[in-house]
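J.: Curious how this folds, go ahead:
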Amino acid sequence: MLTELLTGWIAHQRWFAGKGRPIDKLDIDSDIELSRGLRHLIVSVHQAGTHDRYQILLGCCADDVPDKFRHALIGSGFYDAAHDADLTTTLLEAMAEGRDIGPLRFRHLDDVHIDTSLRSLVLGVEQSNTSLVYGDAYICKLFRRLIPGVNPELEIVNALAARKAAHIAQPYGWIETDLDGEPTTLAMTQEFLANSNDGWALALASVRDLYAWPQESASDAGGDFSSESFRLGTATAEVHHELADAFPTGVMDPPEVRRLMEEYLRRLEQTVAEVPQLAEHAHVAEEAYRRVCEVAHEVPVQRVHGDYHLGQVMRTPTDWVILDFEGEPGQPLAERRALNSPLRDVAGMLRSFDYAARHLLADHPEAQNLLPQAAEWAELNRSSFLAGYSAGGGRLRGEDAVLLRALELAKAVYEVGYEARNRPSWLPIPLAAFQH
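T.: From the prediction side, this is the model:
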């Protein structure tokens, strides 16, 4: 009965990766009682020859589920206990005490104190994970879809915290188990950055201010963001240096660089076939990839963020903090942990500035008239970010600029495909990347 209830419920969760495809079978691989009324499940979902594993905090009631949990109802007597603050204290308590509960291991960093009296609230903005905020002190991210291995975010943040690195949120603890013989991260708990704002919201406030006074330049408008972009660039370079010190580094030799550009060409051709509007701009990307092969020698590579944009950074009262080092969730774990050019992160942030400048124009009645202001804002903040990155010690030499341009266009090609499939009205945003 429980498997049938879970099958019907899981297909409608935001974090379920198999939407739109029928579920052939759901198996319960693991069922551990964490405390009275709280069970931890790992389930396997089989769809068209593939199978993914997910974790569920299962609340169990002898009678009907209370009305306050109706929004989290799974079925008769069962609900998603991530929403039950009376039960989720167990997670903090077990991490603080370093318990083993069956195959689950709850751990904490040395020399940290965890306040187990705090109650949790589900943060309602995520798609692929579920985050519990305990008071204004901690945020515990539950990785819903489970991939065997240590999550890159836990690996990176713990390593940087051991080095007393700035620009990260303090880690406190984590939950793990073994899947397919590998230690696998189930959840991690970090400092919750209360009284902070994410970079995307701050950038949009600046753009809105500019659009309200279109006669002013981006640098004169009341919402000038360029000084923050500079500080963010400096913080990015400093984190890249910390990553290079904490993890192995390497170089990509010319044949590897050529292979990477050939892969970008294949992706370009596939996207042109899917989105014909890209065809007239394809030569811009082709030329950028060719230039890399001409000038690039050995390209330094290291661990990077991997999914870097304005939504992944928070402005605290004192500085910028970088979050979500897990990379692109849809990519294999080995690819997310692979060494890359740090310019990949730089390119991602440059694309994010373009998105911040232009996405408000998608349905704006004065969109055509405001395009010059959008371009000016984006250019000002892109150049400020790059200046800050250089000031922080980030490498940006002549040949690096050629590689950066190619990486940015490769990202724009991906965005073209994504927007064509999901948000057609936003398609002009990535297409504009090929015109400057």
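
J.: drop to CA atoms for contacts and neighbour counts, all remaining ones
T.: Noted.

J.: Now do the contacts for Arg303.
T.: 243-244, 247-249, 337-340, 342 (Cα atoms under 8 Å, 6 or more residues apart in numbering).

J.: Kindly indicate which of those residues lies nearest Ala62.
T.: Relative to Ala62, the closest of the contacts of Arg303 is Arg337; by Cα to Cα it sits at 44.2 Å.

J.: and for comparison, fold this next one:
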Amino acid sequence: MTDSETTHPQLEAYLEAARWFGGKGRGARVTGIDRIASLDGSPLLTVDLITVAYADGGADEVYQLPLGNYAEPEGRLEHALVGSWYDGRLGHHVFAYDALHDRDAMARYLQAFAETDATREVGGLTFHRLPGHECDTEAHSTLFTGEQSNSSVAFGEDSVLKVFRKITPGPNPDIAVHEVLTRAGSEHVAHLYGWVEAPAGDEVLQLAMLQQFLRTASDGWELAQASVRNLLTEGDLHADEVGGDFAGEAARLGVALAETHEVLAEHFPTHVRTPAEMGELAASMHARLDAALEVAPPLSAYEPALRTAYDAVASLPGSLVQTVHGDLHLGQTLRTVKGWKIVDFEGEPARPLAERMLPDSRWRDVAGMLRSFDYAPRVAAMIASANAVEGDEQRDYRAREWAARNREAFLTAYAGRTLDDDERTLLDAYIADKAVYEAVYEVRNRPAWVTIPLEALEALGAAADDEETR
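T.: Presented below is the predicted three-dimensional model:
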């Protein structure tokens, strides 16, 4: 690919249509194309970094685009055609396809891993491989269709290659955390087999990771939804009386998270926040609320209670921080025959990569999961209500019952004891902070769902009022 204006319209059109492109609707314009790797063979496999500027004035972003380059059109890949142009570096016309759709191109990645002992450079890329797994080089690739911000390819039933689309220099927490947990023998993650990176001055660009394929795993969110649907069809039975009761799974997930946090605390730095740092944490929550109020005005009804919850954090003496997941919810979990697995340690996508690598409180992860246990039954109840003419009150009651039962099971199993007052104060603030984030997301993307986080904030405020009364 050349960095000429004539190639950009094709590339911009492809980006705008790509599921993983995060700049849709912002007037994206390609301002730079940097070819960082070229692996000879058939097809020629190249890796380009695409710099994108936005009409709305937001910061430029860089996206990774691996390409399979052909001299003639490939009908089987027509759906993945990025563009056709004269490539001055190759000296001929090329038909360039998104390589993740191309089995021949993806086989090159798998072969490179298979030929790597520990570290190996190939065509501008550096392949790293952990010991203990032999790659099945005969396995065909299949692109997953459900992801958004990244792209993943399964190699048969052997392994999965996750390709990071949005690229920032520096260590990617998904790789860093999986490497530590894999070397520690953790049972609660898909083991890391290797990763791909490229140099970027004094830093590296981590581009992709190869890990264990959990073929028989079930998505945690889908399992929770199935449990709620089962409850909603059982008439007058309570959550603990139906065959699909989820509390046991919620408890096992709490134990899995606690054990994962323990391993991370053993292998990554930890420290105790000072009173001043607790003030900074509270200030950051206030700042997020300030910004959220501009987008989601209904939050104003809960502002006094939220400010009080955040101010309480500032008065705490300190709290332990460590490496955590950072964006934990049921959709980031998988249930296998051997137990729960936690996936996607990239952290919250909206935050800068360097910020996502910073240690945080374990209670942020716990809060995220507790909010997910609230979302699952409410979404199921809303879907059921849309297909029924009556019974909304009963469904809402059952949804609240399911949420309360599973939140309690998860939290009790995670902590193994009753939380003290300081822990409860911090956890409540993280829950409120998460609900504010959710309200903004729903206003922007699913306005009909904004009642879910708003009702959670109302419940938190009522609980705080009860505590003051006592």
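
J.: who wins for most neighbours among the contacts of Arg303 of the first structure?
T.: Pro342 (25 neighbours; other Cα atoms under 10 Å).

J.: which non-adjacent residue is nearest the aligned residue in the second structure for that one?
T.: Superposed on the second structure with TM-score structural alignment, Pro342 of the first structure falls opposite Arg362. Distances taken as Cα to Cα, 6 or more residues apart in numbering place Val324 nearest to Arg362 of the second structure, at 6.2 Å, with adjacent residues excluded.

J.: rewinding a little: in strands only, show me the contacts of Arg303 of the first structure.
T.: Using DSSP state E, no member of the contacts of Arg303 of the first structure falls in strands.

J.: right, and His188 of the second structure touches Trp340 too?
T.: Yes: the pair His188 of the second structure / Trp340 is scored as a contact, 6.0 Å apart, by Cα atoms under 8 Å.

J.: So for these two, which residues contact both of them?
T.: Taking Cα under 8 Å, 6+ apart as the criterion, His188 of the second structure and Trp340 both touch Ala256.

J.: mind checking what Glu415 of the first structure lines up with in the second structure?
T.: Match for Glu415 of the first structure (TM-score structural alignment): Glu438.

J.: That match reaches Ala456, doesn't it?
T.: No: counting by Cα under 8 Å, Glu438 of the second structure sits too far from Ala456 to count as a contact (10.5 Å).

J.: Next, count neighbours for the residue nearest to Arg362 of the second structure.
T.: Counted with other Cα under 10 Å, the burial measure for Val324 of the second structure works out to 28 neighbours.

J.: can you confirm it is in a strand?
T.: No: Val324 of the second structure is assigned coil when assessed by DSSP: H, G, I helix; E, B strand; the rest coil, not a strand.

J.: Quick check: the gap between the corresponding residue of the first structure for it and Glu216 of the first structure.
T.: Alignment note (TM-score structural alignment): Val324 of the second structure maps to Val304 of the first structure. Applying Cα to Cα, to the nearest Å, the value for Val304 of the first structure to Glu216 of the first structure is 37 Å.

J.: what helices or strands is the host helix or strand of Ile36 of the second structure leaning on?
T.: Assigned by DSSP states H and E, Ile36 of the second structure belongs to strand 28-39. Contacts defined by 3 or more Cα pairs under 8 Å, 6 or more residues apart in numbering; DSSP states H and E place strand 28-39 of the second structure against helix 8-17, strand 44-54.

J.: which stretch among these comes nearest Ala376 of the second structure?
T.: Using Cα to Cα, those put helix 8-17 closest to Ala376 of the second structure, at 29.6 Å.

J.: Tell me the mean distance between that closest one and the first structure once they are aligned.
T.: Superposed on the first structure, helix 8-17 of the second structure shows a mean distance to its aligned partners of 2.2 Å (mean Cα distance after the TM-score superposition for the first structure).

J.: List the buried residues in that helix.
T.: 8, 11-12, 14-16 (16 or more other Cα atoms under 10 Å).

J.: and if you look at stretch 49-60 of the first structure?
T.: 52-60.

J.: Now do that stretch: everything it contacts.
T.: For stretch 49-60 of the first structure, the external contacting residues (Cα under 8 Å, 6+ apart) are 37-46, 77-82, 84, 143-147, 186.

J.: what's the answer for stretch 183-200 of the first structure, then?
T.: 55, 133, 136-144, 146-151, 154, 169-178, 310-317, 356.

J.: hmm, try it at 6 Å
T.: The contact list for stretch 183-200 of the first structure, computed with Cα atoms under 6 Å, 6 or more residues apart in numbering, reads 136-143, 148-151, 169-178, 310-311, 313-316.

J.: Restricted to strands, list these.
T.: Among these, DSSP E puts 138-143, 171-178, 313-315 in strands.

J.: Distance of the most centrally placed residue in the second structure relative to Asp174 of the second structure?
T.: Nearest to the mean C-alpha position of the second structure, counting by Cα atoms, centre = their mean, stands Asp344 at 5.2 Å. Taking Cα to Cα as the measure, Asp344 of the second structure and Asp174 of the second structure are separated by 6 Å.
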